[in-house]
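> Okay, here's the prediction I keep looking at, along with the sequence it came from:
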Amino acid sequence: MRFVDLFAGTGGIRLGFEWACSEQDIKTECVYSCEIDQKACESYELNYEVNPKSDIRDLEVLPQFDFLLAGFPCQAFSYAGKQKGFGDTRGTLFFEVERLLKLYKPSFFLLENVRGLTTHDQGRTFETITTHLIDLGYSVHHLLLNSSNFGVPQNRVRIYILGSRWGSIKTNLYSDPGPADSHKYDANHIQGNLFEQPQKTVLVRDILETDVHQRYYCTEAFVKKLKKVVGNDLSVLHGYRLIDYRGGQSIHSWELGLKGECTRKEIAFMNLLIANRRKKQFGIHQDGKALTVDQIKTFYNNEDLPELLCSLESKGYISCYDGKYNPVAGNMSFEVFKFLDPNRISITLTASDANRLGVVHHGIARRLTPRECARLQGYPDSYQLISDENAVYMQMGNGVSVPVIKAVIEDFFVNNYAHLIKAKQSNLWMNDPATSDVAG
């Protein structure tokens, strides 16, 4: 099975694809890899002994292939981004995938992206993509899958789009976005298929390294501030967020005294402010609205209000603009923004903050290591990580969950064997590698 690996990143889709093919005794050959990010190329070359550095927009002539893999850029459709979609250059890169599908007509493809692709622009973006793929002569089937259902302890929902030129696609997998909250994860709910044994439930504790270097430990000063809030038993931090614009199971900068020590009254007022500023009577802003003094007086009308506002503004915990007060969200100032619960699954890894995910392990508050982040994505320990740790954190936040790719591909092969026979008979795969380029 000859394939191309486009938007290859660090090779996660390739790894899952080759793993699935190996399980089905299908030999593979990657005839071309394409990736534009230099650091990702370093990781790819370290593990596959080929540097994929190239720009898909420059690709004209490729070796013959029959399976196209592409994790095309997701930022344009991501909830974490600005959701510009096809108005964003990264969004239009889908049409480069379409161009190569039209030119080479491979038998099959697998595309991976964020779940926001299905809802962006009220579904019109996804409808456009699907229509274009069908117009090229492909049967198209998509699945919304949560990595936590495939033996990966991460609440990560992605869309997987399969295409075949040889008829309707059958599958034993079903769309399941899983839990909306990592803390509501049901350890007994693991999606499987006919050819796999029930998977072992994997939790955060199962991916933690036993011997972690002290450079990943939280600083003594930060730990001291944490203990001031929760006491000496740091395991209380399991599942806590460190965030300045939400309440709930959270710790805030004013409680830690990151910008200066706060009095009990100041702390209580700040907690009241973030709890009330999200009420519908003040607006429908997701993370709350800036409030006037009169609005604040509806929930705090004590005589010391002017004094509190002045003190908190001088310390930098609130700002005042046009007579309205708002918490200053300094979330990047926290050494750890979320302490994972070892007995649950992780929140979704992202490129921007994977390096600030933490855990309390053996009584020590620390950040996750790059290897632990790789394990959260299902990469085996045999996968080599480059020495640039910040790059690895970003790569794992941008990457795919390898076991999900493996499950999708293997399920496709098992349930669509007739498609493989037709593809083989078409002489588009399993033939002499010395065949000339299609474009030639």
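Nice, I can see it.
> CA atoms for contacts and neighbours, from now on please.
Will do.
> Hmm, residue 41 and residue 53 touching each other?
Yes. Contact criterion Cα atoms under 8 Å: residue 53 and residue 41 qualify, at 6.0 Å.
> shared neighbours, the two?
Applying Cα atoms under 8 Å, 6 or more residues apart in numbering, one finds that residue 53 and residue 41 are jointly contacted by residue 35.
> which of those two has more neighbours?
Higher neighbour count among residue 53 and residue 41: residue 41, with 23 against 19, using other Cα atoms under 10 Å.
> what residues does the helix or strand hosting the more buried one touch?
Taking DSSP states H and E as the criterion, residue 41 maps to helix 38-48. With Cα under 8 Å, 6+ apart as the test, helix 38-48 has contacts from 9-11, 35, 50-53, 383-386, 391, 395.
> For those residues, which single residue is the most surrounded?
For these, neighbours tallied by other Cα under 10 Å; top is residue 9, 30 neighbours.
> Report the contact partners of it.
35, 37, 40, 41, 44, 395, 399.
> The fourth one and residue 9, how far apart?
When Cα to Cα, to the nearest Å is applied, the distance between residue 41 and residue 9 equals 7 Å.
> And for the second one?
Distance, residue 37 to residue 9, by Cα to Cα: 8 Å.
> Would you confirm that residue 173 contacts residue 192?
Yes. In this structure, residue 173 is within contact of residue 192 by Cα under 8 Å, at 7.3 Å.
> what are the ranges of the strands in the stretch 1-150 of the chain?
2-6, 29-33, 67-70, 108-114, 139-146 (DSSP state E, counting those that start in this stretch).
> Take this one as well and set it beside the first:
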Amino acid sequence: MNASDTHDFTFADLFAGIGGIRRAFEGAGGRCVFTSEWNKFAMETYRANFTKDESRSDHSFVGDITGITPRAVKKHDVLLGGFPCQPFSIAGVSKKNALGRAHGFADPTQGTLFFNVKEIIAAKRPAAFLLENVKNLKSHDRGRTFEIIEDQLRDKLGYHLQSRVVNGKGWTPQNRERILIVGFREPTTFNLNTLDLPAPESGPKVDKILHRKGEPLIPHDAGRYFDPRTGRVDPKYTLTENLWTYLQDYAAKHRAAGNGFGFGLVRPGMTTRTLSARYFKDGSEILIEQRGLRPRRLTPRECARLMGFPDDFIIPVSDTQAYRQFGNSVVVPAIVDVANAMRPHIVSALAASSDRVA
């Protein structure tokens, strides 16, 4: 997917990952002029899907955002960023606690990246921004973490701030709650909390994203994941006997202890748990039931669909890297709806301003 030559606004894509947020805002009339992503494998996927960036003089691509000053960020109308969530996620906090390590803003690396975002907003003063993170950001450290974010963006920088927890289950068959933080530099009638978004209970089921017999062959997948003539998924995605035994024993042990830990076995008419970046390890949170066989993992293409990426999205990396990338991404159609709702307010703000980026 590439931006057209005409656009209504420009944007910077920070912590860009594989470009899920970018796809949504390009579809809403935006043009990306600045991208930052530090992971080389995510950059490979991003570049494979936004190929014209390399020859565009109005686009800059940098790696680690901490390695440049806010002044070096290209001027833009809208700032977008899914800043790293591990310091605030439930799983991330539990892991860090177990290891005796800091989390949240006490994390000496990832936790400080919000402040890089804040400094860029302060330096560039975009007309609007959208930030995305895990639901737990709002309750982390008894709400103090989110209070700091609000204080920095609203009280220190003067942006009109709104936030809302959105569940991707309204668009794809996955229970995935994320917080969206929207800010406008000037007063606006935009209201994130009253947007009419699909209800989670009315969303599609997992059969909509699974490979099936007769499915059109995706040229850039080259039969990598399944055989469309038979509908048979490559056997390598079926759990080994040892792994399946281990997962069952692990779940039984935790059930006996009164804990809720265990694998997530999914049938076609169900929805899945949240796809995580650790999915490559054992696939335990989302296992597809197979009649007469052990369960299997989703293929990377099915993960792409679970996140709302269309089949023309190119997956140039290994399965391990693809699982990490989709587990870290956004539910694209959810961001599409929010981007489309923000668009007229962005355009209106730029029309009333003298500093629109051409």
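Yep, it's here. These figures come from a predicted structure and were not determined experimentally.
> Any idea what the TM-score comes out to?
With the length set by TM-score structural alignment, normalised by the length of structure 2, the two chains reach a TM-score of 0.78; 308 aligned residues with a Cα RMSD of 2.8 Å.
> that older thread, the helix holding residue 41 of structure 1 maps to which residues in structure 2?
Counting by TM-score structural alignment, helix 38-48 of structure 1 lines up with residues 40-50 of structure 2.
> rewinding a little: need the strands of the stretch 1-150 of structure 1 in TSV with mean neighbour count and distance to residue 167 of structure 1, can you?
Formatted as TSV, the strands of the stretch 1-150 of structure 1 follow (neighbours: other Cα atoms under 10 Å; distance: least, Cα to Cα, whole Å):
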stretch	mean neighbour count	distance to residue 167 of structure 1
strand 2-6	24	20
strand 29-33	17	24
strand 67-70	23	15
strand 108-114	21	11
strand 139-146	20	6
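> would you turn those strands into a markdown table with distance to residue 207 of structure 1?
Converted to a markdown table, the strands of the stretch 1-150 of structure 1 look like this (distance: least, Cα to Cα, whole Å):
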| stretch | distance to residue 207 of structure 1 |
| --- | --- |
| strand 2-6 | 28 |
| strand 29-33 | 29 |
| strand 67-70 | 27 |
| strand 108-114 | 24 |
| strand 139-146 | 18 |
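> what's the closest of those to residue 321 of structure 1?
Among these, the nearest to residue 321 of structure 1 by Cα to Cα is strand 108-114 (36.1 Å).
> which helices and strands does that closest one pack with?
strand 67-70, strand 157-164 (3 or more Cα pairs under 8 Å, 6 or more residues apart in numbering; DSSP states H and E).
> Format those strands as a markdown table; extra columns: distance to residue 355 of structure 1.
Shown next, in a markdown table, are these (distance: least, Cα to Cα, whole Å):
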| stretch | distance to residue 355 of structure 1 |
| --- | --- |
| strand 67-70 | 26 |
| strand 157-164 | 20 |
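> what's the closest of those strands to residue 406 of structure 1?
That would be strand 157-164 among these, by Cα to Cα, at 11.6 Å.
> Now the closest one on structure 2. Mean distance?
On superposition with structure 2, the mean distance recorded for strand 157-164 of structure 1 (mean Cα distance after the TM-score superposition for structure 1) is 0.3 Å.
> now for that strand, which elements pack on it?
By 3+ Cα pairs under 8 Å, 6+ apart, strand 157-164 of structure 1 packs against strand 108-114, strand 139-146.
> so that strand versus strand 139-146, what angle?
Here strand 157-164 of structure 1 points in a direction 160 degrees away from that of strand 139-146 (axes from the mean of the first three to the mean of the last three Cα atoms, to 10 degrees).
> Which position in structure 2 pairs with residue 105 of structure 1?
By TM-score structural alignment, residue 105 of structure 1 lines up with residue 125.
> neighbours of its match, just the number please.
20.
> ok, it - contacts?
Counted by Cα under 8 Å, 6+ apart, residue 125 of structure 2 has contacts residue 185.
> Kindly report the same for the one 3 residues further on.
If a contact means Cα under 8 Å, 6+ apart, then residue 128 of structure 2 has 77, 78, 79, 182, 183, 184, 185, 346 as its contacts.
> For the residues you listed, could you give me a markdown table that also reports distance to residue 106 of structure 2?
Converted to a markdown table, the contacts of residue 128 of structure 2 look like this (distance: Cα to Cα, whole Å):
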| residue | distance to residue 106 of structure 2 |
| --- | --- |
| 77 | 31 |
| 78 | 28 |
| 79 | 25 |
| 182 | 24 |
| 183 | 25 |
| 184 | 28 |
| 185 | 29 |
| 346 | 34 |
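> Quickly check these for the two that are furthest apart.
77 and 182 (13.7 Å).
> if you count what's nearby, which of those two comes out ahead?
Neighbour comparison, residue 77 of structure 2 and residue 182: the larger count goes to residue 77, with 27 against 23 (by other Cα under 10 Å).
> how about the aligned partner of the more buried one in structure 1, what does it touch?
Per TM-score structural alignment, the equivalent position to residue 77 of structure 2 in structure 1 is residue 66. Listed by Cα under 8 Å, 6+ apart, the contact set of residue 66 of structure 1 reads 1, 2, 3, 105, 106, 107, 108, 428, 429.
> There's contact between residue 166 of structure 1 and residue 419 in this structure, I believe.
Yes. The pair residue 166 of structure 1 / residue 419 is scored as a contact, 5.4 Å apart, by Cα under 8 Å.
> residues near the alignment partner in structure 2 of residue 128 of structure 1, how many?
In structure 2, the residue matched to residue 128 of structure 1 (TM-score structural alignment) is residue 148. Neighbourhood size, residue 148 of structure 2 [other Cα under 10 Å]: 13.
> Report the spatially closest residue to residue 315 of structure 2, excluding sequence-adjacent ones.
residue 45 (6.3 Å; Cα to Cα, 6 or more residues apart in numbering).
> Count the residues that sit near the one you found.
21.
> could you measure it against residue 318 of structure 2, distance?
Distance from residue 45 of structure 2 to residue 318 of structure 2, by Cα to Cα: 10 Å.
> And the helices in the stretch 201-350 of structure 1, which stretches?
Counting by DSSP state H, counting those that start in this stretch, the stretch 201-350 of structure 1 has helices at residues 220-230, 253-256, 264-276, 293-296, 305-315.
> Tell me which of these sits nearest to residue 350 of structure 1.
helix 253-256 (22.3 Å).
> what's the spacing between the residue nearest to residue 315 of structure 2 and residue 264 of structure 2?
From residue 45 of structure 2 to residue 264 of structure 2 the distance is 28 Å (Cα to Cα).
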